[in-house]
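S.K.: here is a sequence with its predicted model. Questions after.
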Amino acid sequence: MLYPMSPKVVELKRKLESFMDRHIYPNEERIYREAEELGPWKVYPVVEELKPLARAEGLWNLFLPESSHGAGLTNLEYAPLCEVMGRSHLAPEVFNCSAPDTGNMEVLERYGSEKDKERWLKPLLAGEIRSCFAMTEPAVASSDATNIESSIVRDSDHYVINGRKWYTTNATDPRCKICIFMGKTDPNNPDRHKQQSMILVPMDTPGIEVKRPLPVFGFYGVPDRASEVVFTNVRVPRENMLLGEGRGFEIAQGRLGPGRIHHCMRLIGLAERTLEKMCRRVRSRIAFGKPVSEQTVTQERIAEARIMIEQARLLTLNAAYAMDTVGNKVAKAEIAMIKVAVPNMACQIIDWAIQAHGGGGTSNDFGLTQAYATARLLRLADGPDEVHRNQIARFELRKYSNV
C-alpha cells in the first residue's frame, strides 16, 4: 500500500467492521423507520441504545487528532476508519464521530476556555449532548462566507446577536445544547476576512427560535437534521467569544479542513457499499435471457465505479497525509481537490446503482435514495464545487505567474 496502516489502525478497523456487522447493518431499517415516524424533532432510540456499546468497545471519539480526549490518530490514520463508518448513515453518530459535532469539538478543544471545555466539550465528548454550527444564511450567497450579514454587537459585558441561519444541522435535535454562531462584529473592516467572529450561544438563550426542519430531497433527520434558526436580540456573555473578534473566518477555515476529509472518506465508504449493492443486484436479476451482470453496459459501469473509488481514495489519503505533514493551510489545494472529486464520484456510482435496481432503486427500500441525497448534499456543504474548482485553478495558475 502507498499509505500502509499501522498495527493500531488495523486493529481498530477490525473492531469497527465487526461492530458494523453485529450492530449497525442489522439496525439500518430501524434508523430509517424511526427517522420517518418520529421526525427531526425527536431522539432516535436506536442511536442511544448503540452508543454505550460502541463506547464500551473503545470505538469512541476516534476523530480527534493529537488529543488526549480521542484515540490520538492523525488524519491519515483516521481516514480508513472514517471510510468504514461512512458505509451506513447510522454509524457516525453511534461512534460519536458525526458532523457537526466533530468540527465543533475540535473548535472547543483548540479555542475554548477551560470553562467552555468543562461546560460544553466534556458532555459532547461523552455523547450526552449535541451541537450545531450556524453559518449559512438564506438571504445571501453563503458560498462566499464574507457575505454573512448576521450581526454580533458588543454591549458592555455582553454581545447581542441577530440573524437568520439555515442548514444549521442538529438544531431540531432536543439534545442540541450549544451553537457555534458566525456573524459580523466589524462589518466596516476593509479586510473582508476580518469582519466575522465566532461565538458560543447556548440553545436555551432567550431569542433563539428554531423555525423549521429543512428536508434534504424529502428526507427529515436522515441523512441530515438541517434546520432554519432565527436569532433575535440574543444576549450572551463577552467571554463566549472564540479566539477574539475578527477571527471567525480563520476559525472556519481551520474547522472545515478536517471536516472535508471526514466527509470525503465517509462518501468513499458509502460508494463502496453502493457498488456492493449494485453487484449483488445485477447478479441476481435476469433480463432478456441472461443475468444483468453479463450485459456489457453493466460491466462497464462496475469497472468504472471501481476505478473511480480507487482514484478518490488515493486522492483523499494524499490530502490527509498533506494535512498531517504540512498543515491544513498549505494543503488547501489537496483538500479542495477531494471536495470536488469525491462527491461527484459518489453521485455517479449511486446513480448507476439506482439504474441497476430499476424502479425499486428510486424507492427507499434499498438505501440508494438516502445515499444519493447525502452525496448530492456534499457537493454543496463545506463549499460548493464551483468555489473549490476556482480555488484549485488559482493555485495552478500561480505556478506560471512569471511566465
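M.R.: All right, it came through fine. Numbers count the residues shown, from 1 in each chain.
S.K.: C-alpha only now, for contacts and for neighbours.
M.R.: Noted.
S.K.: helices or strands up against the host helix or strand of residue 180?
M.R.: In the assignment (DSSP states H and E), residue 180 maps to strand 176-184. Under the contact definition 3 or more C-alpha pairs under 8 Å, 6 or more residues apart in numbering; DSSP states H and E, strand 176-184 sits against strand 130-134, strand 151-155, strand 196-202.
S.K.: could you dump those to TSV with distance to residue 238 and mean neighbour count?
M.R.: TSV is the format used below for the helices and strands packed on strand 176-184 (distance: least, C-alpha to C-alpha, whole Å; neighbours: other C-alpha atoms under 10 Å):
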stretch	distance to residue 238	mean neighbour count
strand 130-134	18	26
strand 151-155	8	19
strand 196-202	9	24
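S.K.: tabulate those (a markdown table), appending distance to residue 242.
M.R.: Output for the helices and strands packed on strand 176-184, formatted as a markdown table (distance: least, C-alpha to C-alpha, whole Å):
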| stretch | distance to residue 242 |
| --- | --- |
| strand 130-134 | 13 |
| strand 151-155 | 12 |
| strand 196-202 | 5 |
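S.K.: thought residue 359 was touching residue 368, still the case?
M.R.: No - contact criterion C-alpha atoms under 8 Å: residue 368 and residue 359 do not qualify, at 11.5 Å.
S.K.: compare these two (neighbour count), which wins?
M.R.: Per other C-alpha atoms under 10 Å, whichever of residue 368 and residue 359 has more neighbours is residue 368, with 23 against 9.
S.K.: for residue 377, which non-adjacent residue is spatially closest?
M.R.: Excluding the flanking residues, the one nearest residue 377 by C-alpha to C-alpha, 6 or more residues apart in numbering is residue 216, at 7.6 Å.
S.K.: quick one, what contacts the one you found?
M.R.: By C-alpha atoms under 8 Å, 6 or more residues apart in numbering, residue 216 lies in contact with 223-224, 226, 373, 377.
S.K.: ok, second structure coming up, stack it against the first:
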Amino acid sequence: MAFQFSDAALALQARVKDFIDSEIVPAQPDYQREVADARRQGNAFIVPPTIERLKAKARAAGLWNLFLPQSEHGAGLTNLEYAPLCELMGRVPIAAEAFNCSAPDTGNMETLVRYASPAIQQRWLAPLLAGEIRSAFAMTEPEVASSDATNITASIVRDGDSYVLNGRKWYISGASDPRCQVLIFMGKSDPDNPDRHRQQSMIVVPADTPGVTIVRDMSVFGNDDAPHGHAEVHFDNVRVPLDHMLLGEGRGFEISQGRLGPGRIHHCMRLIGKAEAALEAMCRRTLERVAFGRKIADQGVWRERIAESRILIDQARLLVFHAAHMMDTVGNKGAAREIAMIKVVAPNMACKVIDWAIQAHGAAGVSQDFGLAQAYANARTLRLADGPDEVHRNAIARLELARYQ
C-alpha cells in the first residue's frame, strides 16, 4: 500500500518542520536551563517561560491542536495525515507541548470532545484547547495490575447530588504541573455488576477539589521527570457533582478503549521521531570518533547496527501509517489489531535504536548533553504505558485465533 499525502498535508509537514528547526530547537537550551535552575532552588515543578513563549508563537502560526482528527476544534487532519507531524514532534522533547499536542492532554481533550456535556466542555475543554491549563488522567493503581482496567479498586459512590470518590492512584502524568487544573478519574461505580466491563465509570474532577492530595512525585529510572512528572495522588472522600460523570455510569471501560486507541498510536508516532533522532546522532558520532586507528563508522559492528536501525525504523513507520489508515477507514475498534501491533513494535524498536546510539556515544550517551538517556527512559516506559507488551500481544493472538474458530 502506498501512503500518499495531499499537497496541503505536505505543506503542513514543511511548516511544522521549519517551526521546530527555527524556533523550538534553538529554544531547547533555555528550557533546560530554566528547569535546572528551578531544580537547584528546590522546586522543579514550574511553568518554564520558554514553553509558554513557544506555545504563543505556534498558535499564532496556526500550528495548534493538530492532533484532533475531523474536529471543529483542531486542524481536521486524518490520523494518517497527523502521523508525520507527530513524528517530527517526537524528535525534540518539548515540541509536542509547544503545539498543544502532548499527552495526557491530547487523550483527555479527545475524551471531552467525544463524551463530555456541553457545560463540561465549556468549563474544561475550552481552556485545554487554548493551552491555558493542563490535565491528568487518573487510572493506574499501585495495588493491582492496572493493565487489566477491570482490576481497578478506586470507588465512585453516588450520595445525594454528588459522587464520592475514594482511591489511590500513581504514575499520574502531569498531576504535579502547576497548570494541572482537572483530572479524569476512573473508578468502580457498580462493583457487583456481573459484566466486569460495566463496573467502571469515568468522571471529571477539578484538581482543587477537597480530598485530592498529591502524596509524592514518582521517579522514572531515578529521574523525577520534572516539570511534567508522574505523581501518586490520593482521593479521600472527594465530592464531585453528578453532572461531571462522562457518558453515564458503567461506561468507563468503553471510554477507555476510545481514549487509548489514539493515545497509543500518538506515542508510537513520536517514538519514530525519537528513533530517527537517535539514528542521526549515532551516525554523526561514529563518523567523527576514531578508535583503534579508524573511524567507528568504518567498523563492521557499527555498520551492522546502523543498517539494522534504518530497517527497524522504516518497518515501524509503515506499520504506524497502516494503523492510522485503518483508524481512518474502519474506526478505532476495527483497527484494534493494528493499534496493538504498533504499540508492541514501536517502543521495542525505539529502545533498541536508542540503546545503540547510547553505546556509540560511550559515557556521553548516558549524560545530559545528548538527550539519549532521557529518550531511552521515555521509550522504555512506553512498553508499560497504555498497556504493557504482554497485554497487546495477547490481544493480537486472540484476534488472530478468532479467524480460525
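M.R.: Looks like it came in fine. Everything quoted here is computed from the prediction, not taken from an experiment.
S.K.: residue 354 of the first structure is nearest to which of the helices and strands packed on strand 176-184 of the first structure?
M.R.: Smallest distance to residue 354 of the first structure across these (C-alpha to C-alpha): 32.1 Å, for strand 130-134.
S.K.: that closest one vs the second structure, average distance?
M.R.: Superposing on the second structure places strand 130-134 of the first structure at an average distance of 0.3 Å from its equivalents, by mean C-alpha distance after the TM-score superposition for the first structure.
S.K.: so that strand matches what in the second structure?
M.R.: Under TM-score structural alignment, the alignment places strand 130-134 of the first structure onto residues 134-138 of the second structure.
S.K.: the alignment partner in the second structure of residue 152 of the first structure and residue 205 of the second structure: what is the separation?
M.R.: In the second structure, the residue matched to residue 152 of the first structure (TM-score structural alignment) is residue 156. Distance of residue 156 of the second structure to residue 205 of the second structure, computed by C-alpha to C-alpha, to the nearest Å: 12 Å.
S.K.: of all the contacts of residue 216 of the first structure, which two lie farthest apart?
M.R.: Pairwise over the contacts of residue 216 of the first structure, using C-alpha to C-alpha, the maximum falls at 226 and 373, 12.5 Å.
S.K.: quick one: which of those two has more around it?
M.R.: A count of neighbours by other C-alpha under 10 Å puts residue 226 above the other of residue 226 of the first structure and residue 373, at 25 against 19.
S.K.: what separation do you get for that one and residue 220 of the first structure?
M.R.: Taken as C-alpha to C-alpha, the span from residue 226 of the first structure to residue 220 of the first structure is 8 Å.
S.K.: who touches both of these two?
M.R.: Both residue 226 of the first structure and residue 220 are contacted by 213-214, under the criterion C-alpha under 8 Å, 6+ apart.
S.K.: find the nearest non-adjacent residue to the residue most central in space within the second structure, please.
M.R.: Geometric centre of the second structure, nearest residue: residue 103, 4.0 Å, by C-alpha atoms, centre = their mean. Using C-alpha to C-alpha, 6+ apart and skipping residues adjacent in sequence, the residue nearest residue 103 of the second structure is residue 263, 7.6 Å away.
S.K.: okay, strands next: where are they in the stretch 251-400 of the first structure?
M.R.: With DSSP state E, counting those that start in this stretch as the criterion, the stretch 251-400 of the first structure has strands at 286-287, 290-291.
S.K.: now those in TSV, with mean neighbour count?
M.R.: Conversion of the strands of the stretch 251-400 of the first structure to TSV gives the following (neighbours: other C-alpha atoms under 10 Å):
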stretch	mean neighbour count
strand 286-287	12
strand 290-291	12
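S.K.: what are the buried residues along the longest helix seen in the second structure?
M.R.: When the second structure is parsed with DSSP state H, its longest helix is helix 252-288. Buried residues in helix 252-288 of the second structure, defined by neighbour count with 16 or more other C-alpha atoms under 10 Å: 252-253, 255-256, 258-279, 281-283, 285-286.
S.K.: and stretch 308-328 of the second structure, by the same measure?
M.R.: Those would be 309, 312-313, 316-317, 319-328, for stretch 308-328 of the second structure by 16+ other C-alpha under 10 Å.
S.K.: could you single out the nearest of those to residue 19 of the second structure?
M.R.: Nearest to residue 19 of the second structure out of those is residue 317 (C-alpha to C-alpha; 22.4 Å).
S.K.: can you tell me what the closest one aligns to in the first structure?
M.R.: Aligned partner of residue 317 of the second structure by TM-score structural alignment: residue 313.
S.K.: list the contacts for the equivalent of residue 295 of the second structure over in the first structure?
M.R.: Using TM-score structural alignment, the partner of residue 295 of the second structure in the first structure is residue 291. Shown in contact with residue 291 of the first structure (C-alpha under 8 Å, 6+ apart): 282-285.
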